[in-house]
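K.L.:
model this:
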Amino acid sequence: MDQRRVVFVIFDGFQSLDLVGPYEVFQHADRFAGGYACQVVASRPGPVRTESGLPVHAAHGVAELDAGGVDTLVVAGGSGVDRARHDPELVAWISAAGAGARRVASVCSGAFLLAAAGLAGGRRVTTHWARARQLAREHPDLRVDVDPIFVRDGRVWSSAGVTAGMDLALALVEDDLGREVALTVARHLVMFLRRPGDQSQFSVALWSAQPSSDPIRAAVAAIHADPGARHGITDLAGRAGLSPRHLQRRFTAELGVPPGAYVERVRVEAARRALSEGDDPVEAIARRCGFGTAETLRRTFHRHLGVAPSDYRDRFRSTLRK
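P.N.:
Down below sits the predicted model:
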């Protein structure tokens, strides 16, 4: 099998996991099935400082690494991207390498470098949620979607921050070598196999505070254990050992949202996973996830995501097939 040349671009102040996570995915895939040769390039060869201060050795500098023959170009992100995207030599190399590559990818704020190199114009991209507004403001030609953990638009792939780069790399491996190889890699790296690309960056664990007392922790645990179960205020109050009124007040104070809104968000996430990972009818998913009817699920999906459940499933699967 011909080896695919995967080149990772780093710079002073890059996020170390943006390199190490995807690099390990490709290296494990090569170990199990062959087909990848990975290289790391920076403005110049030698030690490159990550944003946490960890030194990483770049074997190649852009002045001596051939920009031709790259199969997959992966650009890391990190706080140093603001300086890196104004490095004309680095940006020119990314532009040349990306122009001839089969596909280009960015992790986190690496999307700024893809944009600076002219490789993402007119594409739908994502980035770390904290940099999305800036990316959209500075590059109005991009269609910035802050929600997904990774996005594919033609040959341009992009991911959210940090660990999402591993999900992106796993999807790239699956695209090349198939699901079984990707599954093997995921198992060895103790990863969730291909978190859906359209899964939100803003999972419940991220957008809500964490409960600070045992009664509220008990209520939250019950919601996550079975999103489709009865989780009315009286049910949750019973699990927490509180009166409904006291539960409502404590829950809202500790998590920042009322119980009903929290339950609905957890159920939406459960339905998203079910739609993207299986073929169950929408009606069955609606019942299992606590919505009761497909129409209730449809209305809730429109309110949270702006799409119908069936459209969400089609969008996710068409993204994987591109």
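
K.L.:
Every contact and neighbour count from this point should use C-alpha atoms.
P.N.:
Will do.

K.L.:
Tally up the residues packed near A205, please.
P.N.:
If you count neighbours by other Cα atoms under 10 Å, A205 ends up with 10.

K.L.:
how much space between W129 and S16?
P.N.:
Counting by Cα to Cα, to the nearest Å, the gap from W129 to S16 is 18 Å.

K.L.:
Surely A105 touches V156?
P.N.:
Yes - A105 sits in contact with V156 when judged by Cα atoms under 8 Å, with a separation of 5.8 Å.

K.L.:
who's more crowded, the two?
P.N.:
A105 (29 against 21).

K.L.:
What lies in contact with the host helix or strand of the more buried one?
P.N.:
Applying DSSP states H and E as the criterion places A105 in strand 103-107. Where contact means Cα atoms under 8 Å, 6 or more residues apart in numbering, the residues beyond strand 103-107 that reach it are 18, 71-77, 98, 114, 119, 127, 155-162, 164-165.

K.L.:
And Q39, which helix or strand is it part of?
P.N.:
Using DSSP H and E, Q39 falls within strand 36-42.

K.L.:
Buried among the contacts of strand 103-107? Make that a PyMOL selection.
P.N.:
Selection command for PyMOL covering only the buried members of these, criterion 16 or more other Cα atoms under 10 Å:
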select buried, resi 18+71+72+73+74+75+76+77+98+114+119+127+156+157+158+159+160+161+162+164+165
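
K.L.:
List the ones among the contacts of strand 103-107 that fall in helices.
P.N.:
The helices, defined by DSSP state H, take in D18, G98, L114, A164, G165 from the contacts of strand 103-107.

K.L.:
structure for this one too, so we can compare:
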Amino acid sequence: MTEPRRIVFLLYAQVNVLDVAGPLEVFSQPNRNGFAPQATPYLITLASLEGGMVPTSAGAEFATKRLDELAGPIDTLIIPGGLPSAPAVAKAAARLAPRVRRVCSICTGALILAEAGLLAGRRATTHWDYTARLAAFAGVDVVPDALFVRDDAIWTAAGISAGIDLALALVEEDFGHSVAMRIARQMVVFLKRPGGQSQFSLPLAIQSRDARFAELHAWLRANLHLRLDVALLAERMAMSPRSFARHYLAATGQTPAAALASLRLEAATSRVLAGQTLKQIAQTCGYGDEQALRRAFQRAYGITPQEYRQRFG
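P.N.:
Next comes the predicted model:
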């Protein structure tokens, strides 16, 4: 019988709860529900340098084992986020890395891996608010908008919920697509958002920049099936088309046409994953026909809507 893979979360004071709880739930699913081909695919351990109760950023505490007292090999070491710097944790990660199959970080855990010297010469990501700090480490090639990045045996994930995406990708590597799919369905999450997908949804990004256009964006999302142009949007904002285009670009960093194309693509992508027909999607999202929808997916993702559904649905 195959031995279980040991997953060790290395915790420290003020660690982010969801950085631990989200991936922990993913790895526990095959153990509890028999999804994997073996009875106990993962041996999950919460560890810390000193052991005992570790306070989290939310005030709750995790019970941990002392890292030096763990017996047996470690398959996957995960450093969650919480602090931008933790020298003692970085030192422990550097010491363990040569004998661990995979070293992973979530959120600001990437800064700890960089502090340990494990990201030099590698591609990596972290929470969007800390990408500049990560880039300050010599030799780190920061991918600022990725949900997670794999560089050989080092995996780094963006903030908070991206740890779930990372954990599902690790399970998929270990036990295949079908096991990861069953876990995702059980947890009511996408199997995985593509690793190169932006950390932001387009509506959230553009709406967060200027509240003046929030109502317009909500209206657009509800009316993507209409024939939309700058003149119509300007009319809704009681502006001239020229003034609207200028103010919109200054407020959101995008032209109205580019924002509308992104809103349509995001809506279409959600519907593709939900299983709607391409004809329905093309009509409800304003593409007109299936060929236009296919061309939009090819430009954005390099694959067809059907291939996108197969990979990520």
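
K.L.:
now, the most widely separated pair of the ones in helices among the contacts of strand 103-107 of the first structure?
P.N.:
G98 and A164 (21.3 Å; Cα to Cα).

K.L.:
quick one: the strand holding A105 of the first structure to the second structure mean distance?
P.N.:
Here the mean offset of strand 103-107 of the first structure against the second structure after fitting is 0.8 Å, by mean Cα distance after the TM-score superposition for the first structure.

K.L.:
Next, the buried residues of stretch 220-231 of the second structure.
P.N.:
Using 16+ other Cα under 10 Å as the test for burial, stretch 220-231 of the second structure gives L220, R221, L224, H225, V230.

K.L.:
Pipe those residues into TSV and attach distance to Q197 of the second structure per row.
P.N.:
Converted to TSV, these look like this (distance: Cα to Cα, whole Å):
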residue	distance to Q197 of the second structure
L220	22
R221	20
L224	22
H225	25
V230	28
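
K.L.:
closest to A90 of the second structure among the residues you listed?
P.N.:
Distances from A90 of the second structure to those, taken by Cα to Cα, are shortest for R221, at 44.6 Å.

K.L.:
Would you mind measuring from the aligned partner of that closest one in the first structure to L305 of the first structure?
P.N.:
Taking TM-score structural alignment, R221 of the second structure has H224 as its aligned residue in the first structure. As judged by Cα to Cα, H224 of the first structure and L305 of the first structure stand 20 Å apart.

K.L.:
do E89 of the first structure as well
P.N.:
41 Å.

K.L.:
what does H246 of the first structure give?
P.N.:
The value you get for H246 of the first structure to L305 of the first structure, if Cα to Cα is used, is 31 Å.

K.L.:
Over to A33 of the first structure?
P.N.:
38 Å.

K.L.:
One more: Q27 of the first structure?
P.N.:
Applying Cα to Cα, the value for Q27 of the first structure to L305 of the first structure is 36 Å.

K.L.:
More neighbours: which of the two?
P.N.:
Taking Q27 of the first structure and L305 together and counting by other Cα under 10 Å, Q27 has the greater number of neighbours (17 against 14).

K.L.:
Residues contacting the host helix or strand of that one, please?
P.N.:
Using DSSP H and E, Q27 of the first structure maps to helix 16-33. Residues from elsewhere that reach helix 16-33 of the first structure (Cα under 8 Å, 6+ apart): 8, 10, 35-38, 50-52, 54, 76-77, 107-108, 161-163, 165-166, 168-170, 173, 177, 181-182, 184-185, 189.

K.L.:
and it, which residues are buried?
P.N.:
16-30.

K.L.:
again, but for stretch 274-294 of the first structure
P.N.:
Quick answer for stretch 274-294 of the first structure (16+ other Cα under 10 Å): 274-276, 282, 285-291, 293-294.

K.L.:
and those, which of them are in helices?
P.N.:
A274, L275, S276, V282, I285, A286, R287, R288, A294.

K.L.:
Give me the distance between the residue of the second structure positioned farthest from its centre and H247 of the second structure.
P.N.:
Relative to the mean C-alpha coordinate of the second structure, counting by Cα atoms, centre = their mean, the farthest residue is S240 (39.2 Å). Here the criterion is Cα to Cα. By it, S240 of the second structure lies 11 Å from H247 of the second structure.

K.L.:
same deal with A124 of the second structure?
P.N.:
In terms of Cα to Cα, A124 of the second structure sits 35 Å off from H247 of the second structure.
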